[in-house]
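> No sequence on hand, only this structure:
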């Protein structure tokens, strides 16, 4: 456990084979989010996206059979939305109807905050490429940070692969 109020950050970045507007759309449009959200082996059966300041998206992640096959829900509550360059939102665990629950009630280990701040930025890398960078903060121990880092890396790997196929 981190002492003295210390928290840990998760940070990951990928270069994507599409322009910034397409990378932003992959993160904000329901039909696109369902194609890549979740770590390796997980699927995304639901992404009800309401991407606007004050909007709340509801996203489901379905575990593969070897992990029980259950669905886990999150809400993303948006503060700053600057298309196509920046998103700021707080991720919270939720029930299937979007009711926010504590991480422990979702079977998540201690160390994950009730609300996980996210900053997602999109920048051009030439005319037809972009870079997405995700920063999550507020983890209170290194184990939770490391688990979240691994999951985010796998999500971004899937995003890159999906965009490479459609580019």
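That came through, no problem. Computed from a predicted structure; not experimentally measured.

> From now on I want contacts and neighbour counts done on CA atoms only, so please keep to that.
OK.

> give the contact list for residue 90.
Residues in contact with residue 90 (C-alpha atoms under 8 Å, 6 or more residues apart in numbering) are 75, 76, 77, 78, 115, 116, 117, 118.

> contact partners of the helix or strand containing the last one?
Counting by DSSP states H and E, the element that carries residue 118 is strand 116-124. Counting by C-alpha under 8 Å, 6+ apart, the neighbours of strand 116-124 from elsewhere in the structure are 19-20, 23-24, 84-92, 130-139.

> Second structure for comparison follows:
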């Protein structure tokens, strides 16, 4: 039996990972994740929408993405950036809502990587959850389907830049 102390990847049972080869440059894909006007064009899986997004792109800076369902009910998702490597990597979390203010219920930290591959971008999104239960809940919410649809929408916007 593997214990957390000797598990080579102790977070593997709390992670959900989506990887896609996107037909756009890493710079374009990164812009889609960091420019609010672009984020509103792809972030929510259709038929949902993203009426608003704001970004303070610096470690410790706030991000806010507001998604809306078909009826217009809004779902704000505040977070905070932890690591930024332009055009290569973004790390943000909902554990804080900005200025190191703790959120009521941390759910996950997102690690995004953008790697050049044959004129395209190897895009990897890792959702690292605080608990196995949170990972399971996110999976049941449709992580793979929803994030997959969003990745396709992201590609379309990135290709247009």
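It's in. Please read all numbers here as calculations on a predicted model, not as lab measurements.

> about what we covered before: now, of the contacts of residue 90 of structure 1, which are buried?
75, 76, 77, 78, 115, 116, 117, 118 (16 or more other C-alpha atoms under 10 Å).

> How about the residue most central in space within structure 2, nearest residue that isn't a chain neighbour?
Using C-alpha atoms, centre = their mean, the residue of structure 2 that lies closest to the mean C-alpha position is residue 110, 5.2 Å off. Closest residue in space to residue 110 of structure 2, ignoring its immediate chain neighbours: residue 127 at 4.7 Å, by C-alpha to C-alpha, 6 or more residues apart in numbering.

> Tell me, how many residues neighbour the one you found?
By other C-alpha atoms under 10 Å, the residues close to residue 127 of structure 2 number 22.

> residue in structure 1 matching it?
For residue 127 of structure 2, the aligned residue in structure 1 is residue 136 (criterion: TM-score structural alignment).

> List the contacts of residue 20 of structure 1.
Contacts of residue 20 of structure 1 (C-alpha under 8 Å, 6+ apart): 84, 85, 122, 123, 124, 128, 129, 130, 131.

> go on, residue 155 of structure 1?
36, 37, 38, 39, 40.

> By neighbours, which of the residues you listed wins?
residue 37 (27 neighbours).

> Tell me if that residue really is in a strand.
No. Applying DSSP: H, G, I helix; E, B strand; the rest coil, one finds residue 37 of structure 1 to be coil, outside a strand.

> gap between the two ends of stretch 132-147 of structure 1?
20 Å (C-alpha to C-alpha, to the nearest Å).

> any idea how far residue 133 of structure 1 is from residue 124 of structure 1?
For residue 133 of structure 1, the distance to residue 124 of structure 1 - C-alpha to C-alpha - is 12 Å.

> can you tell me which strand in structure 1 is longest?
strand 71-82 (DSSP state E).

> okay, it sits on what stretch of structure 2?
With TM-score structural alignment as the criterion, strand 71-82 of structure 1 aligns to 74-85.

> ditto for stretch 14-31 of structure 1
Counting by TM-score structural alignment, stretch 14-31 of structure 1 corresponds to 20-37 in structure 2.

> Share the number of residues neighbouring the nearest residue to residue 85 of structure 1 once chain neighbours are set aside, please.
Sequence neighbours aside, residue 122 is the residue nearest to residue 85 of structure 1 in space, at 4.7 Å (criterion: C-alpha to C-alpha, 6+ apart). When neighbours are defined as other C-alpha under 10 Å, residue 122 of structure 1 has 25 of them.

> swap in residue 132 of structure 1?
22.
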